[in-house]
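Trainee: let me see the structure of the following:
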Amino acid sequence: MGVKERMDISRTFRNSMYESPALRPFQYQQSLTPVELSYFSDNKDSYTLQRGAGDQGFRFNTESYQKDAFPNITLWGKAKYENKKIQDLKFIENSDFEVVFPYFTADSVGGDLNSERYQFSGGIAKEIGKWVIGGEAGYKANLSHRKVDPRPENNSSTLQLGFGASYQILPQYIISANLGYQFYKHRNKLTFLRQLGKPPVFYMNGLGAYNSLLSGLSSESDVILYEMNGFDGKISFLPKGDSGFLFEAGLSQQTGSRTLSSSRSSANDWTDQVIAGKIGYLHKSNDWKYGGNASLDLQTRKGVEGLFHNDGSSIGLIKISEVSSYRYYHFNYHLEAIVGQADWTVKPYANFTQFKEQYINPFREQLADMLHIGVEGQYLWDLKSGLFGISLNLQKQKLLKSRSQFNGIKQGTGIADMLQQNYNYLTAEPFSIGARARYDFVASKQIKPFVQAEGLSATEIKQKYYSLTIGLMF
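Mentor: From the prediction side, this is the model:
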């Protein structure tokens, strides 16, 4: 039962809504600890240059969920290590692109980047009558570098805290409120050993715009420090069991800054806000399971860049003004449904995405409206020797509307080509096929080894992905 409730895609449909600290006691019916080691490889011909052409490496991951580890106490924890090579990055020498964009250090040469990631987290939830009080803490670190020119050194860390309370408002329903805090810090430095043939270093401000005073030729870049922190909150109305209505609403608000060691003032500041919501219904009986949900995620990022003056004094660069110059909008609307029986599940889904990115002066813009339609199916065989499962996921991406305008680009920098390649990837219309096969053995009553193979192929962007995983559950 413990293995099946983690493999079944209909359970994933439900369990992802029970990840807040005060909801963890209702997430799974049985305790389980998976330990796994994976090798993965991903390659694309068309891609966003700042994300790379793909990656390959290995990953170690373990998660433990202990229901009633002590009377009325649920414990959980996670440890993860990942070592990989990100292939063919260009116009970025930072790690954590999703966090720091659009304010990254860039050059036109780039190359592969070696990355190590560490993650540790854990939490506890205590049931007190109809109440549940829970808390969790987590830490993530990312170290990345390159041993040939250009030579970036990136060190980043993230501290996360979460607290929550839930109450059984009706016999079969619970209501919960959860609050989280996150603090992120990142140090970036870029050096060159060769003095001849060095590319210019750009301090990007969005859509290829960069700070002309700070950017240029040098033997090494300034030390760049990033900080970001903020809060997130969520309220939920969910069933205690496997059937019932589901509702969730959340808000995340983060503020960040980029600072150069040559100035006492921040070079850039930004705010990032995400509004999220979900509503749905699930039903499970002895014979059938079915349900559906609708969700939205509305992300808005707004950035400010500083204007500096260099008077040659020892105090370095002086900020004389600042301008609100960057806007980023990513709105995602998702519909999905499930239907199936104990051994099979079908999940059709549709996703509508609106994307817009703007830089004010000179005016630059790219936008796209995309529709993703797909269906995922899974079949599980209960065998005497274990559990075997296969799944297939088919998806088509369709471009509904797009527009781009890139004004005032200096020739000879490679920035125009970079923007066009990124836009081509953004507006591509691939058809993808993904498949997964997994076999869980029954070695003993307590220990269940497993092996899993996964692959994906996509047209137009010519993506090829595969992974192999071995592990055990106990």
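
Trainee: going by C-alpha atoms from here, please, whenever you check contacts or count neighbours.
Mentor: OK.

Trainee: the strands in the stretch 301-450 of the chain, which residues?
Mentor: Per DSSP state E, counting those that start in this stretch, the stretch 301-450 of the chain has strands spanning 318-340, 344-359, 364-383, 386-406, 431-441, 448-458. These are given in chain order.

Trainee: I'd like the structure of this one too, to check against the first:
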Amino acid sequence: MMFNLKSSLLLMAAVPTSLFVKAQDSTRIFTKINNQYSIERNFRSQFYYNPANKPDYSSSSFSEFSIGYHDDHRKVYREQLGAGDKGLSVSASSFLKLNTNRSVWGEASYQNLKKRPFRWNENLDYERIAPYITADSLGGTLNVERYFFAGGLSQKINRWTLGGEVSYLAQLGYRSRDPRLKSTTSDLSVNSGVNYKVFREYEVGVFGTVNKYTQNSSLTFQSVLGKPFVYQMTGLGNSNYFFSGGVNPSQTFEEFGYKGGIQISNKQGKDFYLKASAGRSNNTKSHKDKGSNTSFEISELENKNFELEGAKFLTLKEKHRIGLSANYKAVVRTGSEFGYSVNTSATEQIFKRQAYRSENFMSSVKVLYQYSQDDFTVSASPFFGYEEIKERNLYPNSGQKFEYSYLGITADYRQSINSDQMISFRPYFSKRTVNKSINALSMTASKEINEWILHDYQFQASDITTFGASLRYDIKLEKLPAFFVCAEYRTQKIQEKNNNFAGASLGITF
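Mentor: Sure thing, here's the model as predicted:
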């Protein structure tokens, strides 16, 4: 379901406004903003995936409304993801502490983006549906609108804590010149959790999510001088020959997924927590040509994931806070292709075979050190990681493998100027180093596709160094909500070239 911009903005404005009279004010803006954008809370953000943990998310209520603009310009990039994007975003969010036992929260946002030229992909949400994308050699700039809404409630009842959250993301992508793509997506998630206090402040909990995703995409051509060939890709440059080509093709992706997990924590995760989760989803792609009344299932993508995370926090001499977090994540995707025959009077499915597999294993460790005074806070969070990616196609036999090491650090400095003003400065650095890359790719009959696949391999086999920083200024005026201005710049060095990002936002907090 798509909403027009006017309705969306009115709804987003209403979310924080409805909470304005109840949101807690602070005579000192530094104390309020430091809590609203808690460094430690952000460090353990995965802990709050379970909505039953939200009653202790914050000791006070807060809301934000902001308008922002960004420009992401890339010189080196994966062609199917494009050369960056630019556009406007509007967002609103609120967390309301109704009492010591009950909290509610909500979020809404709208984005209007122009995605810079890309090729070999005529779908949205590439990372979700790959490798079963629709592709052509022409591509072009794409206009994208995104609408997001979420809301949740958590309640403590004696030793029990219950929580639930519903979120919905809708997208519209379109292009006004050949190939004329129109794509819509709908992504609905329902998340719930239950905690039980077993001893003192020790809690155990379970949580689960169900998700329903749909994407409808169509391509049309109006030029009488010809059009590019349209491929139904199956991975690593290979395509389904039977359904490629066609006349103004359309595709539908249907996905249903679920995820469940358990946790144990002490002092609402402020002392320590351990969390494990596992999930599974199944995404089916159907194809239909213009003028045809029959839709054919042509591929199926199964996604299995497992994640384990633990964190421990210590306070030293009241003003020093230390945290340590470790995470392991595994994602395995298996793709199946459907084969058809036209030897009879009708097109019939004759086989289904597993033909694609990708494996992604990642482990990371991060550390937090924070020193706090009444008028300033400084923190540093170094991190280290290792990732292994394997991708293989069986028909024909083709594959590639990558091993990466990651290291970086994020710092944060917040300083009170006076009771009504403060500044925040956040520099960061990260580096991806390629430890190993293996090219076992099979070449196809298309020279253009071979060039694309080799270009994509070279990008994934490249080191990436990232530097960035953001600067924010908050001020509270008499009889008005506090407002802020924020600017961010990031540069990314890949293959001796720089990809640059710049963004700015203006908003109010209360």
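
Trainee: how about the strands of the stretch 301-450 of the first structure in CSV, adding distance to Leu468 of the first structure and mean neighbour count?
Mentor: Compiled in CSV, the strands of the stretch 301-450 of the first structure are given as follows (distance: least, C-alpha to C-alpha, whole Å; neighbours: other C-alpha atoms under 10 Å):
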stretch, distance to Leu468 of the first structure, mean neighbour count
strand 318-340, 27, 17
strand 344-359, 23, 19
strand 364-383, 19, 18
strand 386-406, 14, 17
strand 431-441, 10, 19
strand 448-458, 5, 19
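
Trainee: hey, which helix is longest across the first structure?
Mentor: If each helix of the first structure is counted by residues according to DSSP state H, the longest one is helix 415-426.

Trainee: residue range for that helix in the second structure?
Mentor: Residues 449-460 of the second structure are where helix 415-426 of the first structure aligns, with TM-score structural alignment as the criterion.

Trainee: name the SS class of Ser60 of the second structure, please.
Mentor: Ser60 of the second structure carries the three-state label coil when classified by DSSP: H, G, I helix; E, B strand; the rest coil.

Trainee: quick revisit: pull the distance from the longest helix of the first structure to the chain's centre.
Mentor: Distance of helix 415-426 of the first structure from the chain centroid (C-alpha atoms, centre = their mean, to the nearest Å) equals 22 Å.

Trainee: what's the answer for stretch 178-197 of the first structure, then?
Mentor: In terms of C-alpha atoms, centre = their mean, the centre of stretch 178-197 of the first structure is set 18 Å apart from its chain centre.

Trainee: same check on stretch 192-200 of the second structure?
Mentor: Chain-centre distance of stretch 192-200 of the second structure: 28 Å, with C-alpha atoms, centre = their mean.

Trainee: touching that stretch from outside, list them.
Mentor: Contact with stretch 192-200 of the second structure is made by 50-53, 159-165, 203-209, as judged by C-alpha atoms under 8 Å, 6 or more residues apart in numbering.

Trainee: one more: stretch 331-349 of the first structure?
Mentor: Contact partners of stretch 331-349 of the first structure, identified using C-alpha under 8 Å, 6+ apart, comprise 8-10, 287-299, 350-355, 373-381.

Trainee: format the strands of the stretch 301-450 of the first structure as TSV; extra columns: distance to Asn72 of the first structure.
Mentor: Formatted as TSV, the entries for the strands of the stretch 301-450 of the first structure read as follows, by distance: least, C-alpha to C-alpha, whole Å:
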stretch	distance to Asn72 of the first structure
strand 318-340	32
strand 344-359	33
strand 364-383	32
strand 386-406	31
strand 431-441	30
strand 448-458	27
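
Trainee: so which of those comes closest to Asn43 of the first structure?
Mentor: Evaluated with C-alpha to C-alpha, the strands of the stretch 301-450 of the first structure place strand 448-458 nearest to Asn43 of the first structure, the distance being 9.8 Å.

Trainee: give me the mean deviation of that closest one from the second structure.
Mentor: Mean deviation of strand 448-458 of the first structure relative to the second structure after superposition (mean C-alpha distance after the TM-score superposition for the first structure): 0.9 Å.

Trainee: which part of the second structure matches that strand?
Mentor: Using TM-score structural alignment, strand 448-458 of the first structure lines up with residues 482-492 of the second structure.

Trainee: what comes up buried for the longest helix along the second structure?
Mentor: Within the second structure, and with DSSP H defining each element, the longest helix by residue count is helix 5-20. Within helix 5-20 of the second structure, the residues that count as buried by 16 or more other C-alpha atoms under 10 Å are Ser8, Leu9, Leu11, Met12, Ala13, Val15, Pro16, Thr17, Leu19, Phe20.

Trainee: from Phe148 of the second structure, how far off is the first one?
Mentor: Going back to what we said before, that points to Ser8 of the second structure. 9 Å (C-alpha to C-alpha, to the nearest Å).

Trainee: need the overlap of contacts for these two.
Mentor: The contact lists of Ser8 of the second structure and Phe148 share Ser109, Tyr110, where a contact means C-alpha under 8 Å, 6+ apart.

Trainee: burial count for Ile275 of the first structure?
Mentor: 17 (other C-alpha atoms under 10 Å).

Trainee: just the strands in the stretch 151-300 of the first structure please.
Mentor: Taking DSSP E, counting those that start in this stretch as the criterion, the stretch 151-300 of the first structure carries its strands at 151-170, 173-191, 202-206, 209-210, 224-239, 244-260, 266-284, 289-309.

Trainee: what does Ala14 of the second structure correspond to in the first structure?
Mentor: Mapped onto the first structure by TM-score structural alignment, Ala14 of the second structure lines up with nothing.

Trainee: from Thr100 of the second structure, how far off is Ala14 of the second structure?
Mentor: Using C-alpha to C-alpha, one obtains 25 Å as the distance from Ala14 of the second structure to Thr100 of the second structure.
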